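1. My questions concern the predicted model and sequence given below.
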Amino acid sequence: MKEEKETKDEEELQETEGGSLLVISTRDSVEAPATMINEIKRDEIQREKHLFSQESRSEGDVSLPMSRVRTIMKSSPDIDNISQESLYLITKATEYFIIYLTKLSQKNGGNLGNVDYDDLSEVVERKNALEFLQDIIPKKIKYSEYLELMKKRSRR
């Protein structure tokens, strides 16, 4: 194993033209930051390994049915193979997104205990980050308003 140099910070005092003192810190070696970065990377890799370990990614750990998520993923023509890790991550991400959307809707809705369609559509309409959902969760309109919209579109 490679021995790491012990580094120590040296501080040097310098007087400026105005008479104030500056403290300048220098390092004997640049290996210390690299060593710290490597340690951080190792810790991150260990955390990721734990995330993907069999014990932590069981189907009991997710609320949505993974088979359903797999079916939805396979419906995309760009997807050929789906690994267990990616299926798990997409399922977890979907759960977090649903939680995010419902909490926003609950906060902005009138009834703090429940979330209804109007709350969801209101959040989707107002929040730019959720713009991609406007076709899926449109704001409710009356049939007469719909007919007027269609007339306006046909005139164009």
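-> Yes, it's here.

2. all contacts plus neighbour counts: C-alpha atoms, from now on.
-> Will do.

3. For the residue nearest in space to the middle of the chain, give its distance to M73.
-> When the chain is reduced to its mean C-alpha position, the nearest residue by CA atoms, centre = their mean turns out to be A93, at 7.7 Å. Distance of A93 to M73, given as CA to CA, to the nearest Å: 13 Å.

4. and if you look at R126?
-> 28 Å.

5. Same question for F132.
-> 18 Å.

6. again, but for P138
-> Noted for P138: a distance of 24 Å to M73, by CA to CA.

7. again, but for E131
-> Look at E131 and M73: by CA to CA, they are 21 Å apart.

8. Do a quick rundown of the helices in this structure.
-> Counting by DSSP state H, one finds helices in the chain at the ranges 31-52, 66-74, 84-108, 117-126, 143-155.

9. Give me whichever of those helices is most buried.
-> Mean neighbour count (mean count of other CA atoms under 10 Å) peaks for helix 117-126 among those, with a mean of 18.

10. other SSEs contacting that one?
-> helix 84-108 (3 or more CA pairs under 8 Å, 6 or more residues apart in numbering; DSSP states H and E).

11. same for the helix it packs on, what does it pack against?
-> The contact analysis (3+ CA pairs under 8 Å, 6+ apart) places helix 84-108 against helix 66-74, helix 117-126.

12. As JSON lines, the ones you listed with distance to E11 would be great.
-> JSON lines is the format used below for these (distance: least, CA to CA, whole Å):
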{"stretch": "helix 66-74", "distance to E11": "57"}
{"stretch": "helix 117-126", "distance to E11": "54"}
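
13. So which of these is nearest L22?
-> helix 117-126 (51.5 Å; CA to CA).

14. Could you measure from the closest residue to P138 other than its chain neighbours over to E131?
-> Excluding its sequence neighbours, the residue lying closest to P138 (CA to CA, 6 or more residues apart in numbering) is S121, at 5.8 Å. Per CA to CA, S121 is found 11 Å from E131.

15. alright, now check it against this:
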Amino acid sequence: MDHLPADNQQSITNNQGPLPDAEEDEEADVFHNVGQGLTGRYREIMIQYWQELINEIESTNEPGSQFQDDFKSHSLPLARIKKVMKTDEEVRMISGEAPVLFAKACEIFITELTMRAWCVAEENKRRTLQKQDIADALQKSDMFDFLIDIVPRNVQ
């Protein structure tokens, strides 16, 4: 294949049809888990949230970026995060950046979970989130299976 001119390489096929473009496959896979368990506009809202978040994170280090201070200001207390990290006996020292990174990761996790619970509440024509909305949102996607022992399936 290396001996073909670049413009002819695009038309090469295998038994299943044209060879997929590596970038297209990568882009499609990036948001595979994001829309899991969601349909219609809820899926689009979640994908848009993640696209904007990724753009924000990528531009954080650019000089003059409006998001430059996002990692410095967070709504979760770093001392508490550090304390939780130290509950692991194998953790002896924690760098200054680690709690900041964990705080941002927790904020993103909480936001996504809230958005998914909001989708469930809205599907049930309610405006107030309930415990069951969170449980139902977690059940719709297998990426939250790690919470199966923590969040009961049927909340009363």
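-> Alright, I've got the coordinates. Predicted, not measured: the structure shown is a model, and the values here were computed from it.

16. any idea how far I45 of structure 1 is from the alignment partner in structure 1 of P77 of structure 2?
-> Under the alignment (TM-score structural alignment), P77 of structure 2 maps onto P65 of structure 1. As for P65 of structure 1, its distance to I45 of structure 1 is 28 Å (criterion: CA to CA).

17. got it, and Q134 of structure 1?
-> Distance check for Q134 of structure 1 against I45 of structure 1: by CA to CA, it reads 38 Å.

18. which residue packs closest to L147 of structure 2, ignoring adjacent ones?
-> According to CA to CA, 6+ apart, the nearest residue to L147 of structure 2 is L138 (8.0 Å).

19. Tell me who's in contact with the counterpart of that neighbour in structure 1.
-> Matched by TM-score structural alignment, L138 of structure 2 corresponds to V124 in structure 1. Residues near V124 of structure 1 by CA atoms under 8 Å, 6 or more residues apart in numbering: 130-131, 133-134, 137-138.

20. are any of these buried, and which?
-> Buried residues within the contacts of V124 of structure 1, counting neighbours by 16 or more other CA atoms under 10 Å: I137.

21. Now tabulate the contacts of V124 of structure 1 in JSON lines and tack on distance to E11 of structure 1.
-> Output for these, formatted as JSON lines (distance: CA to CA, whole Å):
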{"residue": "L130", "distance to E11 of structure 1": "52"}
{"residue": "E131", "distance to E11 of structure 1": "54"}
{"residue": "L133", "distance to E11 of structure 1": "57"}
{"residue": "Q134", "distance to E11 of structure 1": "59"}
{"residue": "I137", "distance to E11 of structure 1": "61"}
{"residue": "P138", "distance to E11 of structure 1": "63"}
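
22. of the contacts of V124 of structure 1, closest to K107 of structure 1?
-> Using CA to CA, L130 comes nearest to K107 of structure 1 of the contacts of V124 of structure 1, at 15.6 Å.

23. what residues are up against the nearest residue to L120 of structure 1 once chain neighbours are set aside?
-> For L120 of structure 1, ignoring the flanking residues on the chain, the nearest one in space by CA to CA, 6+ apart is S105 at 5.3 Å. S105 of structure 1 makes contact with 115, 119-120, 122-123, according to CA under 8 Å, 6+ apart.

24. Would you mind finding the match for S105 of structure 1 in structure 2?
-> Using TM-score structural alignment, S105 of structure 1 pairs with A117 in structure 2.

25. and what of S86 of structure 1?
-> So S86 of structure 1 corresponds to A98, using TM-score structural alignment.

26. same thing with Q134 of structure 1?
-> With TM-score structural alignment as the criterion, Q134 of structure 1 lines up with I148 in structure 2.

27. do the same with E145 of structure 1
-> Here E145 of structure 1 stays unmatched in structure 2, going by TM-score structural alignment.

28. so how far is E122 of structure 1 from E145 of structure 1?
-> For E145 of structure 1, the distance to E122 of structure 1 - CA to CA - is 18 Å.

29. and what of Q14 of structure 1?
-> Using CA to CA, one obtains 61 Å as the distance from Q14 of structure 1 to E122 of structure 1.

30. got it, and K140 of structure 1?
-> Distance of K140 of structure 1 to E122 of structure 1, given as CA to CA: 10 Å.

31. And for G113 of structure 1?
-> 17 Å.

32. likewise V62 of structure 1?
-> 28 Å.

33. Same question for K74 of structure 1.
-> 31 Å.

34. number of nearby residues for T87 of structure 2?
-> 10 (other CA atoms under 10 Å).
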